[in-house]
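*Asks:* Attaching a predicted model along with its sequence, questions to come.
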Amino acid sequence: MKQAILLLSFGTPRQPSDLLPYLTSIRRGKIPTERELKVLTARYDAIGQWDNKLLQTMGEDQKKTLKSLLAIDAMYLAYLHMPNSMEQAIESIATAGYTSIVCIVTSPFYSMVGTGAYERKLHSILRAYPDISCEIIKSWWNRPQFFEYWRSQLMAANPLQADTACIFSAHSVPTSTVGSYEDEVMSASNQIAKMVGLNHWYQAWQSAAPYGEWLGPTIESVIEQALIDGAKRIVCIPFGFVSDHVEILYDNDIICRNIVENAGATYERLPMPNGNTLFMEAMAKAIRERINK
């Protein structure tokens, strides 16, 4: 059996002209209005997306780290909403003669609208490749390297300092699709808090779409509550995400920062893993376990 590893990521625009097809793909073919496109453009402009090669090539860098950790050549990368698309990657894998694929998504937690979206698309694409088997690693957060990364970053932020409020956050999901997602995220934040000796902390959900019913409380409301509770320093821990992108650099570092600083308090946010070797080892470990099972 000839086996390939497929790393799946959301994708990110590299230039302003990418935004229309990118948002159209995210919205399942529904073309955004001129106003919606203008709002999104302003957000990417605000985080310096068009001049930041790190943001534009994050997936490639993570693939390089993972490939090095696994010491394999058969590593492919595909995006859900940008080229190199999942269809393109599967075609390349098939052309190279692979008959088995192990897939892992950069999101550490499984949700129906997150990893589930990749899963459904993979199954649809693979109908045209009956000779290729595929296994999907649905989540990989429960690996020691995941916890050690966030523990070490949080400890470096002096979380036990007086008047400090620590806020753990993950991407919100529609309430109709929560499943085990909320429990798994809460379990992970509890473990990290316990590792650093936090007696009091907050769990929040962020970056929800502006329509429908989404899992809460929102990070904005939690920050406001922490300030009411007397916090003078807010430390955001967006551990449900893996890299710097618009939902971190805009939603956290601009919107959340403004709420905190307008109240006269101090805003801090833990560094994202991006291609950090320790953190990526959690993904590598999950892949090795699946290959060797």
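*Replies:* Received it, and whenever you're ready, just let me know what you need. These figures come from a predicted structure and were not determined experimentally.
*Asks:* Could you use CA atoms for every contact and neighbour count after this?
*Replies:* Fine.
*Asks:* Which residue ranges of the stretch 51-200 of the chain form strands?
*Replies:* 75-79, 100-105, 133-137, 164-171 (DSSP state E, counting those that start in this stretch).
*Asks:* looking just at contacts, which helices and strands does the longest one meet?
*Replies:* Strand 164-171 sits against strand 202-206, helix 219-228, strand 233-237, with contacts defined as 3 or more C-alpha pairs under 8 Å, 6 or more residues apart in numbering; DSSP states H and E.
*Asks:* how about 7 Å then?
*Replies:* Counting contacts by 3 or more C-alpha pairs under 7 Å, 6 or more residues apart in numbering; DSSP states H and E, strand 164-171 is packed against strand 202-206, strand 233-237.
*Asks:* Repeat that for the first one.
*Replies:* With contacts defined as 3+ C-alpha pairs under 7 Å, 6+ apart, the packing partners of strand 75-79 are strand 3-9, helix 86-95.
*Asks:* let's bring in a second one:
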Amino acid sequence: MSATESTVHDPGTLPDPSTLPDRDPQPPAPYDAVLLVSFGGPEGQDDVLPFLRNVTRGRGIPDERLEEVAHHYRAFGGVSPINAQNRELQAALRAELDARGMDLPVLWGNRNWDPFLTDALREAHAAGHRRLLAVVTSAYSSYSGCRQYREDLAAALEETGLAGEVTIDKVRNYFDHPGFVTPFVEGVRDALLRTRAALPGIDLVRESHVLFVTHSIPTSTAVTSGPPDARLGPEGAYSAQHRAVADVVMASVGGVSDVGTGSAAAQLASVPWSLVYQSRSGAPSTPWLEPDINDAITELAGQGVKAVVIVPIGFVSDHMEVMWDLDEEALTTAREAGLHGERVPTPGVHPAFVTGLVDLVGERVARADGTAGTATGAVSRPALSPLGPWYDVCRPGCCANPRGPRPAVAGLAP
């Protein structure tokens, strides 16, 4: 397949869900707080290098190489938007939980910057919370997007001395939950309509292309993403999940209101699409997932495409890698190639996303009567692709650490 060959969903390329290992839901449990877990980011110029040292801890990367990335942050005053976005999400989750009568405080801790996970766990313990349910701002299966957070939570429990007193579980990976997918469906619809308005007469099917983009990871890590007993193709669960979600988005976009009827709606759903990658780093000799979004845009321009819609489907908010790698670099590549470019928003605090995250909490939290914390008490686990709903508890060896096993919460050992 070329870098930009249209990807059309073939049911044979995804596994029959009945062949995947047991994914029965966990019974509701008496959690007493929600823990929002995220990556973190600097909030001033003086924070940038210390933050990047935290991100790359243990890799021996000198400061002069870190400065190559630091200029992305420095261009925005040294402030990543991710912490402000997490404050908004924390407040939105609290409001939605309150509206449902779910008496659960929402704490927040980061992997790489203040407030750190250790601070959040000490805060939880001081408030009397002993059983936490983590909501991670990463939707997919991969080492860096799932298991590393689970390892960091285990390490934070050890560092704070709370390993025997505080228990942490995690909501399931929500890549194909309606709350995560709906904002992208709406965003792609709106971007295609803007494209049609900006380029009157464009044939969207022949002259536009939707680029679903996510963070590239080493090929060796991609292969081991997901549980060993459910490898989903040559690039593991990570790529399979993204392709499945992109397929759902494109199949759904023609059915969203305000796109017109008949052939106009069908045209939106028929626009070709590809899965591409961004933010590659590391040694050039190490294979990473490809194609890079900028290479894909250049190739599309040579094929007569007039417009691209960029969909950051791998991310939940407009953090630095979205703002720099897509809004600065990818859209500049499109302009220089003579293409009209549109970038779709991430879910952020979209009402559907906030509602969906609280739905995920409701699946796992016990009400007073012992049933799930939903309006009916019934456990509903919606998923829009054949791959879901994903596991409530990670399988043994899921998304293996490339440097060897480490303790991790919310999973079956090892």
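*Replies:* Thanks, I have it. A quick note: this is a predicted structure, and the numbers were derived from the prediction, not measured.
*Asks:* out of the helices and strands packed on strand 164-171 of structure 1, nearest to E247 of structure 1?
*Replies:* Ranking these by proximity to E247 of structure 1 (C-alpha to C-alpha) places strand 202-206 first, at 8.3 Å.
*Asks:* Check the mean deviation of the closest one from structure 2.
*Replies:* After superposition onto structure 2, strand 202-206 of structure 1 sits on average 1.0 Å from its aligned residues (mean C-alpha distance after the TM-score superposition for structure 1).
*Asks:* Where in structure 2 does that strand fall?
*Replies:* Under TM-score structural alignment, strand 202-206 of structure 1 corresponds to residues 274-278 of structure 2.
*Asks:* Can you find the partner of L278 of structure 1 in structure 2?
*Replies:* Per TM-score structural alignment, L278 of structure 1 is aligned with A352.
*Asks:* my read is its match is in a helix, agree?
*Replies:* Yes: counting by DSSP: H, G, I helix; E, B strand; the rest coil, A352 of structure 2 is part of a helix.
*Asks:* burial count for it?
*Replies:* Using other C-alpha atoms under 10 Å, A352 of structure 2 has 17 neighbouring residues.
*Asks:* looking at the helices and strands packed on strand 75-79 of structure 1, which is closest to V185 of structure 1?
*Replies:* That would be strand 3-9 among those, by C-alpha to C-alpha, at 19.5 Å.
*Asks:* Give the buried residues for the next helix or strand after that closest one.
*Replies:* Sequence order places helix 19-26 as the next helix or strand after strand 3-9 of structure 1, per DSSP states H and E. Across helix 19-26 of structure 1, burial judged by 16 or more other C-alpha atoms under 10 Å covers L19, L20, P21, Y22, L23, S25.
*Asks:* repeat for stretch 280-289 of structure 1
*Replies:* For stretch 280-289 of structure 1, burial by neighbour count (16+ other C-alpha under 10 Å) applies to M280, E281, A282, M283, A284, K285, A286, I287.
*Asks:* Quick one: residues contacting the first one.
*Replies:* Same thing as M280 of structure 1. L66 (C-alpha atoms under 7 Å, 6 or more residues apart in numbering).
*Asks:* ranges for the helices of the stretch 151-293 of structure 1?
*Replies:* For the stretch 151-293 of structure 1, the helices defined by DSSP state H, counting those that start in this stretch cover 181-196, 219-228, 246-249, 257-262, 277-292.
*Asks:* can you tell which of the ones you listed is closest to T57 of structure 1?
*Replies:* Going by C-alpha to C-alpha, the one of those nearest T57 of structure 1 is helix 246-249, 13.9 Å.
*Asks:* what's the closest one aligned against in structure 2?
*Replies:* Aligned using TM-score structural alignment, helix 246-249 of structure 1 spans residues 320-323 in structure 2.
*Asks:* what about that stretch, distance to the chain center?
*Replies:* 13 Å (C-alpha atoms, centre = their mean, to the nearest Å).
*Asks:* and what of stretch 35-44 of structure 1?
*Replies:* Using C-alpha atoms, centre = their mean, the offset of stretch 35-44 of structure 1 from its chain centre is 21 Å.
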